[in-house]
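**Student:** with the sequence up front, the predicted model follows.
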Amino acid sequence: MTTLTLASAQTCAIAGDLSGNIQRHLAFMVAAAEQGVQLLVFAELSLTGYEPALAAGLAIAPDNAVLAPLRDLARELHMTVVVGMPIRVPSSSGVLIGALVLAADGSMAVYSKQHLHPGEEVAFTAGSGGEALAWGEDRIALAVCADFSHASHPHDAAKLGATVYAAGVLISEGGYAADSALLQGYAAEYSMVVLMANHGGPSGGWACAGRSAIWGPDGELIAAAPGMGDALVIARREAGSWSGWQVIL
């Protein structure tokens, strides 16, 4: 099997500050490149913070020029990066919770959150998901937060051949034990690597838990952040075996 290096980017988002959060994302991308990361996944709504009340004013088209620095750096670093952003697309009249895939070749794809948490419908519209990423012999399925709480979501990903299930989330301290157990269970049940990228600090009034993590296809923990704060959680497959580490930023 080919070498594959994945990472969760755990950032502390600044509420509504797209410009400032972009700069922090760029710094994370450079730090990840120094670790040999090929795929870097950020948390749900990482570029704005989880701020439903601000989402309508912040939402953009996925190809908006404001994201050009991220796309350009992804291409320069030969890295694929998944960032969280409220978006508007022609096929929907509402604001979607987007996971934008900025590919190493300069292309872009869109995943939109399919399952909303109760109350999110006030600010957001449910999306239609998106295609898995083809990566050599691997297929990487994306999820955004509540998507993974619906068992059909990872089940369908595995049925379509996903070997990695990558979720950008906002998980609070109170929900962490149950949610992380779900994700770990999916890794073991479907023999998939499961990556979870959480917020590293408070967002939208939630006390986020941090502790982003990656579990191996046997369900065992490969690597995790120790708590809150800015961190990279990295997993690498070489010769069919996984190893992991963290970098505190």
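**Tutor:** That came through fine. The model shown is predicted, which means the values in this text are computed figures rather than measured ones.
**Student:** alpha carbons only for contacts and neighbour counts from here, please
**Tutor:** Fine.
**Student:** burial count for the spatially closest residue to residue 138 that is not a sequence neighbour?
**Tutor:** Counting by CA to CA, 6 or more residues apart in numbering, residue 138 lies nearest to residue 163, which is 5.7 Å off, once chain neighbours are set aside. Using other CA atoms under 10 Å, residue 163 is surrounded by 21 other residues.
**Student:** try this one next to it:
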Amino acid sequence: MSLSAPPLCVAAAQCPAAPGDVRHNLQTHLRFVHAAARLGVQVLLFPELSLTGYEPDLLAAHVMDASHPALQALQQAARDHAMVLVVGGPAAPQRAGAHPAIGAWVVGIDGDVALYRKRHLHTSEETFASPGEDDALVLPLAGEAIGLAVCADLTHAAHARAARAAGAALYAAGALISNTGYPAESALLQGYAREHGMAVLLANYSGPSGGYVSAGRSAFWAPGGECVAAAPGDAPCLVWAERSRQGAWTGGVQDVTLSPS
């Protein structure tokens, strides 16, 4: 790592979601944004379908575009806090007439909105969703080349390879991973950090969604595979990591208090 590496602070928002209640979930997102701003976070990653909850049968009822009120509110928050936000929400498919896509919406500090569609679906999702057609999307976010992934994408080693080949220095995965799946999937993510020499950030849910109970344990692995920070469980929190000008990563976990529903 160059001695002049630009400083960077990224975080995973380990947040809960109310099924299909975008308005409520938006308020949760904004609370996490405000908490992240106090830590100086520049890029904040949310779990898969964070704005609707992981509810595949509700995808069609909540398809979003860049003009959606929730995304507009997040655009304002991104501008106010000079923070790039990556949030989960349904999106139109790439092919007309197909099922909706599971989207990762990227809200920039300049008001621009970009979209990555989940490339690899679980079999159980195919009744409700269509896969994206791009093997990788790598964007310059806060000066860092970040490759986006959504849940099942991370179980396909070719997806991480494609992101690295496209220049990703950080692989950011929003997910819903259960206790059963967590050991294998976190090992894959740590392996990508080790094999490809890129940082890896995982944002997992707090609490249940869509009939699954999240393991929580959102985490950040530095290039080479060292786990710099990880949530101990599934409570609402921010898992943050910061790179110094010398290229060293440090991090931690910050609890986030949410108002009662």
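**Tutor:** Nice, thanks for sending it over. Just so we're clear, the structure is a prediction, and the values are computed from it rather than from any experiment.
**Student:** who are the contact partners of the one residue sitting closest to the centre of structure 1?
**Tutor:** Closest residue to the average C-alpha location of structure 1: residue 168 at 3.0 Å, with CA atoms, centre = their mean. By CA atoms under 8 Å, 6 or more residues apart in numbering, the contact list for residue 168 of structure 1 reads 41, 42, 43, 44, 84, 99, 143, 144, 145, 196, 197, 198.
**Student:** and if we set it to 6 Å?
**Tutor:** Counting by CA atoms under 6 Å, 6 or more residues apart in numbering, residue 168 of structure 1 touches 42, 43, 44, 144, 197.
**Student:** counterpart of it over in structure 2?
**Tutor:** Alignment note (TM-score structural alignment): residue 168 of structure 1 maps to residue 174 of structure 2.
**Student:** ok, that match to residue 87 of structure 2 distance?
**Tutor:** Residue 174 of structure 2 is 8 Å from residue 87 of structure 2, where distance means CA to CA, to the nearest Å.
**Student:** likewise for residue 63 of structure 2?
**Tutor:** Using CA to CA, residue 63 of structure 2 is found at 14 Å from residue 87 of structure 2.
**Student:** neighbour count for the two, which is higher?
**Tutor:** Per other CA under 10 Å, whichever of residue 63 of structure 2 and residue 87 has more neighbours is residue 87, with 24 against 18.
**Student:** how about the helices in structure 1?
**Tutor:** Remark: helices assigned in structure 1 by DSSP state H are 18-34, 52-58, 68-77, 152-159, 173-190.
**Student:** buried ones in the last one, by neighbour count?
**Tutor:** Within helix 173-190 of structure 1, the residues that qualify as buried by neighbour count (16 or more other CA atoms under 10 Å) are 176, 179, 180, 183, 184, 185, 186, 187, 188, 190.
**Student:** OK, contacts around the second one?
**Tutor:** The neighbourhood of residue 179 of structure 1, defined by CA under 6 Å, 6+ apart, contains no residues.
**Student:** what's the match for it in structure 2?
**Tutor:** Alignment note (TM-score structural alignment): residue 179 of structure 1 maps to residue 185 of structure 2.
**Student:** try the last one
**Tutor:** In structure 2, residue 190 of structure 1 lines up with residue 196, judged by TM-score structural alignment.
**Student:** how many neighbours does residue 96 of structure 2 have?
**Tutor:** 8.
**Student:** got it, and residue 213 of structure 2?
**Tutor:** By other CA under 10 Å, 17 other residues sit near residue 213 of structure 2.
**Student:** please tell me how far the match of residue 168 of structure 1 sits from residue 246 of structure 2.
**Tutor:** Using CA to CA, residue 174 of structure 2 is found at 28 Å from residue 246 of structure 2.
**Student:** and for residue 188 of structure 2?
**Tutor:** Separation of residue 188 of structure 2 from residue 246 of structure 2 (CA to CA) stands at 27 Å.
**Student:** mind listing what the aligned partner of residue 147 of structure 2 in structure 1 touches?
**Tutor:** Using TM-score structural alignment, the equivalent of residue 147 of structure 2 in structure 1 is residue 141. Listed by CA under 6 Å, 6+ apart, the contact partners of residue 141 of structure 1 are 132, 162, 165.
**Student:** circling back: got the contact list for the residue lying closest to the match of residue 168 of structure 1 once chain neighbours are set aside?
**Tutor:** Nearest non-adjacent residue to residue 174 of structure 2, counting by CA to CA, 6+ apart: residue 47, 4.0 Å away. For residue 47 of structure 2, the contact set (CA under 6 Å, 6+ apart) comprises 174, 175, 203, 204, 205.
**Student:** and the residue mapped onto residue 101 of structure 2 from structure 1, how many neighbours?
**Tutor:** Here residue 101 of structure 2 is matched to residue 96 in structure 1, going by TM-score structural alignment. Neighbourhood size, residue 96 of structure 1 [other CA under 10 Å]: 27.
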